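> quick one, fold the following:
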Amino acid sequence: MNFTAPLALLLLLTVPYFFWLGQPRRAAGRRWRDWVSLGLRTLIMLLLVLSLAGTQFVRAADELAVVFLVDASDSISPTQAETAESYIRTSLENMTPNDQAAVILFGANALVERPMSGLAELAPVSSVPQALQTDIAEAIRLGMALFPAGSARRLVILSDGTATVGDANEAARLAANSGVEISYVLLGREAAAAEALLTSVSAPTRISQGETFRLDITAESSADMPATLRVLSGGNVVYEEAVQLRRGTNNFAVRLRALEQEFARYRVQLTPTNDTFFQNNELAAYTEITGPPRVLLVANDGTVDDNGVPQPDESPQLLLALEATGLVVDRTTPADLPASLAELSNYASVILVNVNAKNLSPRKMETLQSYVRDLGGGLVAVGGPQSYGMGGYFKTPLEETLPVEMQIKDQERFPSVSIVIVIDRSGSMSALEGGVTKIQLAAEGAVRVVELLNDFDEIAVFPVDTQPDNPIGPLPASEREEAINLIRQIGAGGGGIYVRTGLEAAAAALADSPNQVKHVILLADGADSEQKEGVEPLIASLVEEGVTVTAVSIGDGPDVPWLQQVAQWGNGRFHFTNQAANLPQIFTQETTSIQRTYLIEERFFPSLVSNSPILAGITAVPPLYGYVGTSPKDTAQVVLSSEQGDPVLAAWQYGLGRSVAWTSDATGRWGRDWVQWDGFPAFWAQAVRWTISQERDSNVESVITYTDEQATLTVDARGSSGDFLNNLTMEANVVTPDGSVQNMTLAQVAPGRYEAEFEPETDGAYFIRVAGSDGTEENVVGQTSGWVLGYSPEYREFETNPQLLENIAAVTGGQDLAGLETAVFDHTLPSEATTRPIWTWLTLLAVLLLPVDIAVRRLVITRRDWERAWAVTFGRLQPATVAPTPRTEQVSRLFEAKQRAEKSTTSPSPPTQEAAQPVSTKDKEPARARVNENRTAVQKPPSVTNKPVESAKPGTLAARLLQKKQQQDKET
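Presented below is the predicted three-dimensional model:
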């Protein structure tokens, strides 16, 4: 027994004084009660003092806890995994009631499959740890954390012993110091079959375009065998050769020529005739092929779009101007724009020429955003009637990347607008697209319309199938929060859309609107638009009231031509899309089109707002004839503006890259004087080159080292003169193979050297963009590089490592338990003494004794009370004696008195007249009165009554009454 607060035991010194103070002072009689009460109080005080001292009970426990550590890395075959699971199940059958067991699965990390439990069974294994590595040390540390206090502790490792990361020996020493025994079961492998693997592939970090370079390849083989060596670049086979592998190490040198400027990724594949693991037959390498800056120009190809509207190619003049300045330009269309960072990383900058957002998928826009923000690429957006707000850029990744917002914040320039959106809520709108229903995408388009409107505008939304369902509005746009909440609650219904019913509801909503511009957007299914009759005259009446009607067909079908006619009847536009994801862009494009304030077509000279390298050497510019209205962002630099203060040329730094917004065009529509201007090529070359960060790459050298699941990025930064650049704000973005981005801030660890660590979780290609600056234009550095995480080290080890397991067991006093399932739960380990607090029980006992003490002092219980309590509780359980005529005690006494009276009538003494009278048995008076009558009936002569009381006949009622009276007189 020990105590957590032993100083409280000093209170025991007050017990003698307490005992002396409470000892009985009264005379003999009831002193025994006082002594019992004093004993109880003393005991209560002792219990409370022991409780305050935190009394604990110390005992030795015969308990054993076992934790099974099961290897689940890639080096463990299914057969080995089954062997380990079977071993554990058999071992659990030998558990005793005092035993507990837990199971941990480990690979690169460790997971608890079964917590500590006394159940002698194992549920099906379901945990899946990371299998790229084997970390026995982490499994040991997690296993030690599961042991309960006071039990003997044993770890059982079931593994092949091939630890690839972590210090297992150090973890074993920690376990030994904690009194934990580690035993093991070696999971043996079958006889090794033929195996060939690639061990390394290296390529130069940077080469010039047109240069011949060499890939150095190393392979290992367990036997002589033929194989095929193949090199792929961008999905194309650039080298293939049949080779002969010899037992041991094989070296190959493959010569390639750098044809194009790009960030090249080469995949080397080895295909042997005999092999066991295919995972170790491929490795990759990166090299940067440098040359003149390479730019990707994205423009329409001159064909018509899905709505039959011609899409002219507006890139010829711009393409010629860029090529004239030495830039290498590749041209593509919005449909062919790469949707992967790997392909976009081959370009220094991307130029969008009057591109509509609906022609770019959400994934392509997100890739462009990541290309600029995370890889440091450049982006130049050239305007036109299909760009910016007119092209549906609002609330898209493009708007986030560009230095301008799609909304014009000067509301006084806008006419008041009333928009009614009729949304098809038929059953087809419940179909999923990219994990989202079509009706949700349509509702999001309506939400963006609300966000674009000014406070004095009105909005109404009618979801329609056979009739309008929960119509919304008309509401002022100032109540946009309420409108947005209602719109996002729209759900799909059934059947098709009744077009006339929907347009009638729209006409009723616009009938009382005083706004200058009234517009209806009809979204209908191209294959399920019903109730066409009467639509044409209805639209004609709307047009007479100044209302325009736009039709949007979602999906192809027989009703598409009719919806095109609806747009013609309503003097509106027709939009066709097979992807509901385009609806938000279409709706925002419609909103900006009907407002018309976003499209400014007038002759003006751009005004210089701030100096920029884009205008280096340019002192005067020609006039422009139009642009798309936007608003500059807070941190953007406006270089040129219009007469109304709208940005015409704006630029900013976005993440690690740069973007430029030109809100006019580069054709003869608005820029006819510019395309004939001598400074046109220089202007565009400087605008594009400003977004290119490749010129700053030579000042940075970045290296990645990978050790124990940890990748370390080391960057050395130097100035143009070769001196170290210190105190830079250095950041890096790591783009993983699945496209996610991890941002890191590098800390300076040495002169000009910066480092940061990250944990790659999957094998594959990683893009790394590094950028640093001290806040000035002179000391700005950046670099884009690549790094490949090869296959798991598990596929390089083909032999078990029993020596590691033996060393671990020797450190902790363990043993090899292979085939000894019954020995796993042997109680051969010393158990630690455990302490269990008992102060709570002591306090409870003191509380229970307190009412007993009060009862001893205050409660007096006689023998008669005990008899009655016994009769009430246990007496009822005894069988009752059946009498012929049951009588009560009082009745019995009355009968005895009657018998005595009858006897007295026959005595020789002369009876009195009253005594001669018989006692009536029918008398109903109380028993006391009857007793008095009996006394009167048996009175003696005067000479008899003067005799002493002792002469009364014993056993009579009178004798008993006299005896009781005498006893009371003695007590008084």
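> drop to CA atoms for contacts and neighbour counts, all remaining ones
OK.
> now do the contacts for the closest residue in space to Met225 that isn't next to it in sequence.
Nearest non-adjacent residue to Met225, counting by CA to CA, 6 or more residues apart in numbering: Leu245, 5.2 Å away. Shown in contact with Leu245 (CA atoms under 8 Å, 6 or more residues apart in numbering): Glu220, Ser221, Ala223, Asp224, Met225, Pro226, Ala227.
> would it be right to say that the last one lies in a strand?
If I follow you right, that is Ala227. Yes: Ala227 sits within a strand when classified using DSSP: H, G, I helix; E, B strand; the rest coil.
> so who does the spatially closest residue to it that is not a sequence neighbour touch?
Excluding the flanking residues, the one nearest Ala227 by CA to CA, 6+ apart is Pro272, at 4.0 Å. Contact analysis of Pro272 by CA under 8 Å, 6+ apart lists Ala196, Met225, Pro226, Ala227, Thr228.
> so the first one sits against Thr273, correct?
No: in this structure, Ala196 is not within contact of Thr273 by CA atoms under 8 Å, at 9.2 Å.
> compare those two (neighbour count), which wins?
Ala196 (30 against 12; other CA atoms under 10 Å).
> that older thread, common neighbours of Ala196 and Thr273, please.
Common neighbours of Ala196 and Thr273 (CA under 8 Å, 6+ apart) do not exist.
> now the strands for the stretch 651-800 of the chain?
657-662, 700-707, 710-717, 729-735, 741-750, 753-758, 764-773, 780-789 (DSSP state E, counting those that start in this stretch).
> kindly apply the preceding question to the stretch 351-500 of the chain instead.
Along the stretch 351-500 of the chain, the stretches classed as strands by DSSP E, counting those that start in this stretch are 378-382, 404-405, 417-424, 432-433, 436-437, 458-464, 472-476, 497-498.
> list the helices and strands the fifth one packs on?
Right, strand 436-437. Applying 3 or more CA pairs under 8 Å, 6 or more residues apart in numbering; DSSP states H and E, one finds that strand 436-437 contacts no other helix or strand.
> what does the longest one give?
Contact partners of strand 417-424 among helices and strands, from 3+ CA pairs under 8 Å, 6+ apart: helix 438-452, strand 458-464, helix 499-510, strand 517-525.
> tell me the most buried of the ones you listed?
strand 458-464 (a mean of 27; mean count of other CA atoms under 10 Å).
> how about CSV for the strands of the stretch 651-800 of the chain, with mean neighbour count and distance to Thr205 added?
Converted to CSV, the strands of the stretch 651-800 of the chain look like this (neighbours: other CA atoms under 10 Å; distance: least, CA to CA, whole Å):
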stretch, mean neighbour count, distance to Thr205
strand 657-662, 26, 22
strand 700-707, 15, 10
strand 710-717, 19, 15
strand 729-735, 22, 18
strand 741-750, 16, 22
strand 753-758, 20, 19
strand 764-773, 22, 14
strand 780-789, 22, 9
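> Proceed likewise with the subsequent sequence, for comparison:
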Amino acid sequence: MVIDSEISAVNIFICFFIVVYFFIQFYNNFDMFSKKKFIVWLCIRIAVVLCLICALLNVKWVSTPNATTTVFLVDSSLSVKEYKKEIETYINQQLLNKKARDKIAVITFGREPMVEVPISKNIKEIRLETKPNPLFTNIEKALSFTADYFPPNTNKRIILFTDGRENIGSAYEVIQKLKSQNVNLYIYPLKNKLNTDFQITAINMPHYVYRKAKISAEVVVDATSNGEGIFRLYSCGNKIIERNIKVQKGKNTFLFQVPVQNIGNIKYTGEIEFREDTNPQNNYINVSTMVINEPNILVIGNKEDTKNIENLLDSLYIHKKCYTPLEVPSDIDFLSGFQEIMLVNVNHKHISSELEKSIERCVREQGIGLLVIGGENTFALGGYEDTILEKMLPVRCKMRGNKKQPTTGLVLVIDCSGSMEDESGGVKKIEMAKEAAIKSIEILENEDYVGVLGFSDRLEWIIPFHQLKDKEKIKYDIGKLKAKGGTLILPALTEAERVLEKADVKVKHIILLSDGQGEKEGFQSIISSMKKQNITLSSVAVGQDAEKSLLKKVSQFTGGRNYEVANYYEIPDIFARETYLVTKKYLNNHVFVPRIVSDNNYFKKRDLPELKGYIGTGIKDGADMILQSDKEDPILAIWNYYLGKVIVWTSDLSGKWSSDWIKWSEFQRLWGKIINEALTDYDDRDMKIQISQNSCRVFVYLDSGEEKSELSAQVVLYGSEGMQKKINLKQIRLGEFYGQIVLDRVGGYVLTFHIFHGGNEVKRTVRTVYLDYSPEYDINQCISVDNFLLTSDTNILDKSSNLFDLPIVLLNKSSRSLKHIFIPLALFLFIADIWIRKNY
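As a prediction, the model looks like this:
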């Protein structure tokens, strides 16, 4: 038994008070009883006092458990994959000697630990089947996890199978903590075989170089033996250097002159090839260099939309590269070479998912500017709503808070003939029609009217024409659309025209979708009536069998639009575009003079040229609206999206709406300011950044160029899949900072360096680093098991001995408080004390 080490002064005082009280009672009652009864009373009193004192001092019962829990902790990284069978055999042999009361568990680990076999007494045989990430070894995390995994009231033993080649974390401190937790650690050493291996370790090049210069590239090759091989260097996919090289065992350094032609962030890939090499995984490496001359802008758009912008950039002597949306490379290394990206009247369906994500990362992580120029293929009409692109913009596609717009009456006339059950690409036409109808419903406002009329060889109002109040119910009812019967278009148009004629709405429109051939004639009367009633009709002809020529004539005569669709997936987007157009507030074709609403450096208080149109949007909270239309909609807006600036111009620059602006004498000067505003604004010419990399460990040194004590520095690490990590750099001298970063995934990383003064950012710059292959393949990075054992001061397992007979040196002592015994006992004895005093 032991006494609690944490005893308060109050408890000591109470104990003292009890003892004093005992002596006073003893003195007062000395002559009350006979000698025999007095002795009984005295013993009871002493027992009560002792019980109370023991309870107050929290006396505990300390015991040592008889059972032991053994956890087999198995390294499953790449460097020890050849030992899997050996480890399984060893564990299964040892299980034959396990004592019945003992428990075992199996945990495997690579980058992270995974439980292979939960703690149990009844394990006869194990097979290592879990697959932790094998590209990294984190012994520290595995040991910490295992130490917390042990159940209470048991002795603890870990059998660690490893080669000691830890490349993430540091196990040494954890091993010391294991001792304080009474965890017995034994190591089953796995020694690697030394194979012939040639590794390209680094390519050292300056970060900033000038175009048409020649730079020196220092190439480091490590080898486990002498050999002859080939070194190649690629730039932008083209081989620019190929040389025969000879290496000796150890570190080898080669120097090459590299010509520089392109501008921007240029990615170089170096590779080596040796015939005797047994490990090709570490034979290539990437490095990036920023080639500068003048600002470099990427223009994405079709030629007819970008021609005026190209002329503008040429007049400003700004270097540019122009691509159509379908041709532009989407990888982030390419995009990182530009200080600004311009999207010019680009429909979202022409922007690949990879390109959109890469643009977002460049703006968010690297501070590259984004300038979006409008046109009829942008914003709501271009499918930007609820996309990553819309999230980046200072405007939203759905207009809110605008002055009251004309109420719209929309009838969706949808072909429900049997052919609408046909499939293409795994989707039925009727299902795409349902999705299209739902999209239209979502776009309309609650004040608008809508009806969904299905037709085949008979008519059915799926949604009777009425004011849009309950969107969810309407969308549910749209699911009742079913395909059956033939195709009769004329009765459907007559019915739709009938309900719209009576509707009290300003805008009356029909969207007709059909995939078959109906009547050939008899339409003149109905379309003439539509025209008199100002009812417009747009048609969507689906597939080769649709009555395309007839639908086109009906659409043109009523002032609507005609679409011919081969890909069924396009139907919902067409319905959405049509619904946006028919509401008369997204596509604004009228003449107005933009109004300056925000103080800025772009425009002075002067008369601006007229615009003839724009795409309606809504300004977001936190964005700065610089110009607005006569309807108070954004024309020019800007905001910061993480590190980058995003600017939106909701009119065009092709000349359709902006011809007066393009002819304006101030056009070049003012748009030069707008373009410069979005350019990457970091400048690190007075900063010094040194980055040294040892496999997955990156060491950074930053000299801010200023000796101020109030400075602080931070580097933000951006990896693939949106991974982000912030590392505060340690100040080693005034204005100088140092830090270490661990890369725990293979791939490219962007490092954004921030310098703060008094909490405000004063400087920023960006670098790119790569972890091209797992450190498990690095012949320099990993320490040997012998060094690990020497440093960690642990027990080496004798493979021939029965590990379940090994002595448990560090016993897991458990203690239990005896308050629950002493307090009731004291109470019982106290009652006995009272009984004796009353009866004697």
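> tm score of chain vs chain?
The TM-score (TM-score structural alignment, normalised by the length of the second structure) is 0.80; 797 aligned residues with a CA RMSD of 5.0 Å.
> check the gap between Ser361 of the first structure and Asn582 of the first structure for me.
Using CA to CA, to the nearest Å, Ser361 of the first structure is found at 8 Å from Asn582 of the first structure.
> kindly report the same for Val872 of the first structure.
90 Å.
> more neighbours, the two?
Applying other CA under 10 Å to Val872 of the first structure and Asn582 shows that Asn582 carries more neighbours, namely 22 against 11.
> for the aligned partner of Leu797 of the second structure in the first structure, what are its contacts?
When the first structure is aligned by TM-score structural alignment, Leu797 of the second structure is paired with Asp816. Taking CA under 8 Å, 6+ apart, we find Asp816 of the first structure in contact with Ser183, Tyr184, Val185, Leu186, Glu806, Ala809.
> from these, which single one is nearest Ser664 of the first structure?
Leu186 (73.2 Å; CA to CA).
> quick check: whatever residue of the second structure lines up with that closest one vs Ser170 of the second structure, distance?
In the second structure, Leu186 of the first structure lines up with Pro189, judged by TM-score structural alignment. Distance, Pro189 of the second structure to Ser170 of the second structure, using CA to CA: 18 Å.
> got it, and Lys357 of the second structure?
35 Å.
> before we move on, what about Asp599 of the second structure?
Distance from Asp599 of the second structure to Ser170 of the second structure, by CA to CA: 55 Å.
> my read: Lys121 of the second structure touches Arg101, true?
Yes: the pair Lys121 of the second structure and Arg101 passes the contact test of CA under 8 Å, sitting 7.1 Å apart.
> and these two? Which one has more around it.
Lys121 (15 against 11).
> excluding its backbone neighbours, what's nearest the most centrally placed residue in the second structure?
The centroid of the second structure falls nearest to Gly722 when counting by CA atoms, centre = their mean (3.0 Å). Closest residue to Gly722 of the second structure apart from its sequence neighbours, by CA to CA, 6+ apart: Arg361 at 7.9 Å.
> and the one you found, what pairs with it in the first structure?
Taking TM-score structural alignment, the alignment pairs Arg361 of the second structure with Ser370 from the first structure.
> for Leu728 of the first structure, see how far away its match is.
According to CA to CA, Ser370 of the first structure and Leu728 of the first structure sit 23 Å apart.
> next one: Trp35 of the first structure
Applying CA to CA, the value for Trp35 of the first structure to Leu728 of the first structure is 87 Å.
> so the two - more neighbours on which side?
Just comparing Trp35 of the first structure and Leu728: by other CA under 10 Å the higher neighbour count belongs to Leu728, 21 against 16.
> not counting its neighbours along the chain, what's nearest the more buried one?
Nearest one to Leu728 of the first structure, counting by CA to CA, 6+ apart, is Asp774 at 4.8 Å.
> got the contact list for whatever residue of the first structure lines up with Val258 of the second structure?
Aligned counterpart of Val258 of the second structure in the first structure: Leu256 (TM-score structural alignment). For Leu256 of the first structure, the contact set (CA under 8 Å, 6+ apart) comprises Thr212, Phe213, Arg214, Leu215.
> for Leu256 of the first structure, helix, strand, or coil?
Applying three-state DSSP: Leu256 of the first structure is strand.
> same question, Val62 of the second structure
Val62 of the second structure ends up strand, using three-state DSSP.
> in space, what's closest to it - neighbours in sequence excluded?
Nearest one to Val62 of the second structure, counting by CA to CA, 6+ apart, is Ser815 at 4.2 Å.
> can you confirm that neighbour is in a helix?
No: per three-state DSSP, Ser815 of the second structure lies outside any helix segment and is strand.
> returning to what we had before: Pro189 and Ser170 of the second structure: who's more crowded?
Set Pro189 of the second structure next to Ser170 and count neighbours by other CA under 10 Å: Pro189 wins out with 20 against 13.
> isn't the more buried one right up against Asp163?
Yes: applying CA under 8 Å as the test, Pro189 of the second structure and Asp163 come out as touching, 5.9 Å apart.
> which neighbours do these two have in common?
Common neighbours of Pro189 of the second structure and Asp163 (criterion: CA under 8 Å, 6+ apart): Val785.
> gap between Thr146 of the second structure and Asn812 of the second structure?
Thr146 of the second structure sits 15 Å away from Asn812 of the second structure, taking CA to CA as the criterion.
> got it, and Leu56 of the second structure?
26 Å.
> repeat that for Phe379 of the second structure.
67 Å.
> rewinding a little: for Val543 of the first structure, which of the strands of the stretch 351-500 of the first structure is the nearest?
Of all these, strand 417-424 sits nearest to Val543 of the first structure, with 14.2 Å by CA to CA.
> mean deviation, the closest one versus the second structure?
Superposing on the second structure places strand 417-424 of the first structure at an average distance of 4.0 Å from its equivalents, by mean CA distance after the TM-score superposition for the first structure.
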